[in-house]
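J.: Predicted coordinates and the sequence they were generated for:
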Amino acid sequence: SAKNYGRAVYECLRGGLDFTKDDENVTSQPFMRWRDRFLCVAEAIYKSQSETGEVKGHYLNTTAGTCEEMLKRAQCAKELGVPIVMHDYLTGGFTANTSLAPYCRDNGLLLHIHRAMHAVIDRQRNHGIHFRVLAKALRMSGGDHLHSGT
């Protein structure tokens, strides 16, 4: 549930982490709708900040089926005062990213880019696009920073 998710975020932030993030698969499932998750996470951020005196944050996943829905989620994050949103730019698409990036820039939001699905594209020897090219394309399309990992 969103309440349990918010509690987990709070425990991580209160326990010493500076930032947490939504998993790339956490968008809006029947058991945890995006708006409920955003509200519970914002509460966790503010509670942990007030208790620790430290700046805390969470990357809210705004990836959605349409650009309009994604922008609605980013607007909600802004209204809640959460300064970082996340977008899966390969599954969401470059056009979605170029729609979200100007909104984030104009509204003081940091745009974290997740690279879910990259292995299908960049790990094949006989086809695909090298990840350095994908990373450059995401920066050119407005992403502020890129999720790195395996």
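T.: Everything's here; your move. Just so it is clear, the structure is predicted and the values come from calculations on it, not from any experiment. Numbering: from 1, shown residues only.

J.: hey, let's count contacts and neighbours off CA atoms from now on
T.: Fine.

J.: any idea how far the most centrally placed residue in the chain is from residue 64?
T.: Central residue of the chain (CA atoms, centre = their mean): residue 86, 1.8 Å from the mean position. The gap separating residue 86 from residue 64 is 11 Å, by CA to CA, to the nearest Å.

J.: Please apply the same query to residue 74.
T.: Residue 74 sits 11 Å away from residue 64, going by CA to CA.

J.: another structure for you, compare them:
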Amino acid sequence: TGEIKGHYLNATAGTCEEMIKRAVFARELGVPIVMHDYLTGGFTANTSLAHYCRDNGLLLHIHRAMHAVIDRQKNHGIHFRVLAKALRMSGGDHIHSGTVVGKLEGERDITLGFVDLLR
């Protein structure tokens, strides 16, 4: 069909060194976007990976694995807007914000608020 497909290579790993190795591999493959699970990987690791990506012409896509454990708890949670802003401050270029329908369903106004916040 001529349709172009894309892939975000997930560089999330147990150490920053391994994440950088995975990002180097992605670059060698010609992958333009590297993905990181920033909540499970950590903010410092995210910043290290973001610096590598910037220095090497790659975009850093942020996956939000584990976010619901934090931001959907009514009695101790941190709103996703706070997590999204922290992600931007730590170097994320692009985030999986969820949708208003489907598996990652969220309230329309809240989901669109994340998108507006990060523009």
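T.: Now that the structure is in, tell me what you want to look at. Fair warning: this is a prediction, and the values are worked out from it, not measured in the lab.

J.: Okay, and the residue nearest to the centre of structure 1 sits in which element?
T.: Element membership of residue 86 of structure 1, judged by DSSP states H and E, is strand 84-88.

J.: Where in structure 2 does that strand align, residue-wise?
T.: Matched against structure 2 by sequence alignment, strand 84-88 of structure 1 falls on residues 33-37.

J.: Need the counterpart of residue 134 of structure 1 in structure 2.
T.: Per sequence alignment, residue 134 of structure 1 is aligned with residue 83.

J.: Go through structure 1 and flag its longest helix.
T.: Using DSSP state H to assign secondary structure, the helix with the most residues in structure 1 is helix 34-52.

J.: For that one, enumerate the helices and strands it packs against.
T.: Identification of packing neighbours for helix 34-52 of structure 1 by 3 or more CA pairs under 8 Å, 6 or more residues apart in numbering; DSSP states H and E yields helix 2-14, strand 57-61, helix 67-80.

J.: Next, the buried residues of it.
T.: Within helix 34-52 of structure 1, the residues that count as buried by 16 or more other CA atoms under 10 Å are 34, 36-49.

J.: where do the strands sit along structure 2?
T.: Ranges of strands in structure 2, per DSSP state E, are 9-10, 33-37, 59-63, 94-95.
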